[in-house]
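Asks: This is a predicted model, with the sequence first.
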Amino acid sequence: MIDLRAMREDPDAVRASQRARNEDPGLVDRALVADERRRSALTAFEQLRSEQKEVSRSVGKAAADERPAVLARAKELAERVKAAERDAAAAAEEAEAVVRQLSNVVIDGVPPGGEEDFVVLRTEGERRELERVRDHLELGEGLAAIDVKRGAKVSGARFYFLTGVGARLELALLNAAMDQALAAGFTPMITPTLVTPGVMAGTGFLGAHADEVYHLPTDDLYLTGTSEVALAGYHADEILDLSDGPLRYAGWSTCYRREAGSYGKDTRGIIRVHQFNKVEMFSYTTQDDAQDEHERLLAWEEEMLAKVELPYRVIDVAAGDLGAPAARKFDCEAWLPSQQRYMEVTSTSNCTTFQARRLGVRHRGSAGNEPVATLNGTLATTRWLVAILENHQLPDGSVRVPEGLRPYLGGLEVLSPVDGR
């Protein structure tokens, strides 16, 4: 949820953010009207309640002949207070419903526009020149590392098995990510993958992209598409002590996404799948420190990409391609030789106070308790296997193991094809 006081003081900034996102700026005016009605209704209720208390206190002091009139007045006020309380509650509910439709206010400097309007900040690493390029699925099947046919047989389209060295490679990658996070001061977490509607809505994932989320109606629980959701809810309704710096967690979880609307796009192999594993960084920090923490998360992502020796670029994502909670997002995109394009492998988002306001997460600041800022960033995920296999492939279909992963594979330097594959 955005800062209502800031919206009242500078509604044009929120309107500009809405336009940059290609969203309706008129929603700001509807939110202001609803907020004004909420405040007016609350004031009316409080005034009536104060008058009711004063009249009630006067009953015992009233003369005998005056008491019936005072009691009648008290009764009348009690009914009016109940009506005013209902009106205030309805106005508050209406205002919250409108305000929750507003996406986070983008940070100055975020490129306006849609998916194709990102800005490339830098490009790192060298792309290899390959005479013959095998895609990750051909390589994975040759290594007996990926089995999509049996994945589809068991679970349907866009499911898969990682087998043999495929399973080992993913575990190596995720363990390397967790070790790096631990060295950087993150607390390792194995998170729940089912959360309540309150937590899912609190993180901002039940808005425009709710169709991406799996819902279990019998239990009224949601499957998470990232451990960010559970980690954001971890400190819900708490007051944190950030005097020693940010609280940082590294969540390891299986993630689930419906991939709605992506029919026919990257459906070969394991680029867009319904289930995958991920190590996600999550930070709680102060509002003043949020932008610096965002840069730190991006640096840790790039450190991990260097360990697996992938050529990549960093982009500043355009406002219209941000999720509702994000005020700014940087993506790292690895080079994909088989498609001659860059493919997203990490995202890091600064959600400012948007999630914390919804979830009631505050810290003790110099001016009292105030909302924290929350940030998240991918440190490794199953999709990285696509880029690792393709960028480190050798002419005979084998794959060189990046040096940063070798200690997690018992020193293995090359993944070799399996006979008959």
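Replies: That came in fine, so what should we check first? Numbering: from 1, shown residues only.
Asks: use CA for all of it now, contacts and neighbours both
Replies: Will do.
Asks: Surely Thr218 is in a helix?
Replies: No - read with DSSP: H, G, I helix; E, B strand; the rest coil, Thr218 is coil and lies in no helix.
Asks: second one coming, line it up with the first:
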Amino acid sequence: MIDIRYVRENPEAVKASQRARGANETLVDDLLRADEARRSTLQVAEETRAQQKALSRTVGKASAEERPTILAQAQELAAKVRELEDAAAKANAEYERIGMLIPNIIVDGVPSGGEDDYVVLKHVGDVPTFDFPVKDHLDLAEGIRAIDMARGTKVSGSRFYYLTGIGARLELALLTAAADLAEANGFTLTVTPTLVKPEVMAGTGFLGAHADEIYHLETDDLYLVGTSEVALAGFHSDEIIDLSDGPKRYAGWSTCYRREAGSYGKDTRGIIRVHQFNKVEMFSYCTPDDAENEHARLLDFEEQMLAKVELPYRVIDTAAGDLGSSAARKFDCEAWLPSQERWMEVTSTSNCTTFQARRLSVREKVDGKTQTVATLNGTLATTRWLVAILENHQREDGSIYVPEGLRPYLGGRELISVQ
């Protein structure tokens, strides 16, 4: 939820953020009206309650003749207080309903527009050229017996798979390398729950426009997470945390689940868009003033991982209309996908400013006063990386070059041969 004090003082800035996102700017005026209604209704209720208490205190001093009249008046006021409190509760519920519809306010510099209006910030590495017919990741993986899609589909349905043999080892190598990098940079490695309560899922902003991507277990009223960001955002919910020594950083290792309801075409072949995958996700709690610098740090860690696996990539500044509701800014790293001759997202890192922490009530104390903290997240490695690793490092005979950064996790192996 956005800061209502900021909205009161800067309504035009909030409307500009809505316009940049392609979102409804009239919600800002609706929120301000609801805010005024809930505050004025609550004020009248409190004033009437004070009158009722003051009148009740006079009963003991009143004469026998006066007492029945005073008691009757006090009862009338008590009934009026109940009515006003009910009206105040309804006004507050309407205020919260509208407030939950407004996404985070974008930070300065975010490109306006939709999915195709991103800005490329840089390219790193050379796109490979091949003097032989390029194979896609699934053909390569089947050649080295790394992925079994057929049996995944047989057991669980479309877009499920088995990682087998060297495929399983490759994923473990990748995720372990990410975990090592995270721990070396002060992140606490965490294996997180993959089922969370509705209030935690809603608190992170995932139950808005993209709620249809989430698996919900109705019997237990729990949600399967699509990223450990959700569980890590809830880790310090309803707490006051100490940031005097700098950001609190966590790296969540978890299995993730997504319905991928809108994906189609080539992305549904192999493991580019699947319903279940594994991921190491960075998550930071920091002061609002440090959020922009922390965002740059998370992006740097992602680029260090991409360097380890020797992938050519580009970094894009995602346009406002393509941001999730909780992100004020998002940078994506996209690796080259030779079989489709296009860039494919492999990481993203988002600055959520105080949006999630306000919903989840995560605060810090500054000079004796509490203030909402900022939260940020970023992908450090995920199963999808195997797609880019296999395709960019393929050899003519179908074998795969092993990047130097992964060799320590694969017993020093330099090449994966066709089985």
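Replies: Yep, that arrived. All figures in this text were calculated on a predicted structure; none of them were measured in a lab.
Asks: could you pull out the helices for the stretch 151-300 of structure 2?
Replies: With DSSP state H, counting those that start in this stretch, the ranges of helices along the stretch 151-300 of structure 2 come out as 166-184, 198-203, 229-235, 291-308.
Asks: distance between the first one and the chain's centre?
Replies: The chain centroid and the centroid of helix 166-184 of structure 2 are separated by 22 Å, computed with C-alpha atoms, centre = their mean, to the nearest Å.
Asks: Ok, stretch 302-319 of structure 1 next?
Replies: Here the centre of stretch 302-319 of structure 1 is set off from its chain's centre by 18 Å, with C-alpha atoms, centre = their mean.
Asks: Distance of the spatially most central residue of structure 2 relative to Asn377 of structure 2?
Replies: With distances taken as C-alpha atoms, centre = their mean, Glu229 lies nearest the centre of structure 2, 5.5 Å away. According to C-alpha to C-alpha, to the nearest Å, Glu229 of structure 2 stands 7 Å off from Asn377 of structure 2.
Asks: Are there residues contacting both of the two? Which ones?
Replies: Listed contacts common to Glu229 of structure 2 and Asn377 are 281-283; contacts here mean C-alpha atoms under 8 Å, 6 or more residues apart in numbering.
Asks: Throw together a ChimeraX command that grabs the buried residues out of the residues you listed.
Replies: Only the buried members of these end up in this ChimeraX selection, burial being decided by 16 or more other C-alpha atoms under 10 Å:
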select :281,282,283
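Asks: Name the nearest of the shared contacts of Glu229 and Asn377 of structure 2 relative to Ala173 of structure 2.
Replies: Among these, Glu281 lies closest to Ala173 of structure 2 (C-alpha to C-alpha), at 15.5 Å.
Asks: Could you list which residues are in contact with the nearest residue to that closest one once chain neighbours are set aside?
Replies: Nearest residue to Glu281 of structure 2 in three dimensions, chain neighbours excluded: Thr379, at 4.6 Å (C-alpha to C-alpha, 6 or more residues apart in numbering). Applying C-alpha under 8 Å, 6+ apart to Thr379 of structure 2 gives the contacts 279-282, 302, 346-349.
Asks: Output these as JSON lines; include the columns distance to Ala178 of structure 2.
Replies: Shown next, in JSON lines, are those (distance: C-alpha to C-alpha, whole Å):
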{"residue": "Lys279", "distance to Ala178 of structure 2": "9"}
{"residue": "Val280", "distance to Ala178 of structure 2": "7"}
{"residue": "Glu281", "distance to Ala178 of structure 2": "9"}
{"residue": "Met282", "distance to Ala178 of structure 2": "10"}
{"residue": "Glu302", "distance to Ala178 of structure 2": "9"}
{"residue": "Val346", "distance to Ala178 of structure 2": "13"}
{"residue": "Thr347", "distance to Ala178 of structure 2": "12"}
{"residue": "Ser348", "distance to Ala178 of structure 2": "15"}
{"residue": "Thr349", "distance to Ala178 of structure 2": "15"}
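Asks: Surely Gln356 of structure 2 touches Ser326?
Replies: Yes - Gln356 of structure 2 lies in contact with Ser326 (C-alpha atoms under 8 Å); the separation is 6.6 Å.
Asks: between those two, who's got more neighbours?
Replies: Using other C-alpha atoms under 10 Å as the criterion, Gln356 of structure 2 and Ser326 rank with Gln356 on top: 30 against 27.
Asks: How about that one: what's its closest non-neighbour residue?
Replies: Leaving aside its chain neighbours, Gln356 of structure 2 sits nearest to Thr204 (5.1 Å; criterion: C-alpha to C-alpha, 6+ apart).
Asks: repeat for Val418 of structure 1
Replies: Closest residue to Val418 of structure 1 apart from its sequence neighbours, by C-alpha to C-alpha, 6+ apart: Leu143 at 5.4 Å.
Asks: And that neighbour, how close does it get to Ala176 of structure 1?
Replies: As for Leu143 of structure 1, its distance to Ala176 of structure 1 is 22 Å (criterion: C-alpha to C-alpha).
Asks: Burial check on Gly205 of structure 2, number of neighbours?
Replies: Neighbourhood size, Gly205 of structure 2 [other C-alpha under 10 Å]: 26.
Asks: I'd assumed Leu323 was in contact with it.
Replies: No - judged on C-alpha under 8 Å, Gly205 of structure 2 makes no contact with Leu323 at a distance of 11.5 Å.
Asks: which one in structure 2 is aligned with His215 of structure 1?
Replies: Aligning on TM-score structural alignment places His215 of structure 1 opposite His216 in structure 2.
Asks: What residues does the nearest residue to that match once chain neighbours are set aside make contact with?
Replies: Nearest non-adjacent residue to His216 of structure 2, counting by C-alpha to C-alpha, 6+ apart: Tyr223, 4.6 Å away. By C-alpha under 8 Å, 6+ apart, Tyr223 of structure 2 lies in contact with 195-198, 201, 214-217.
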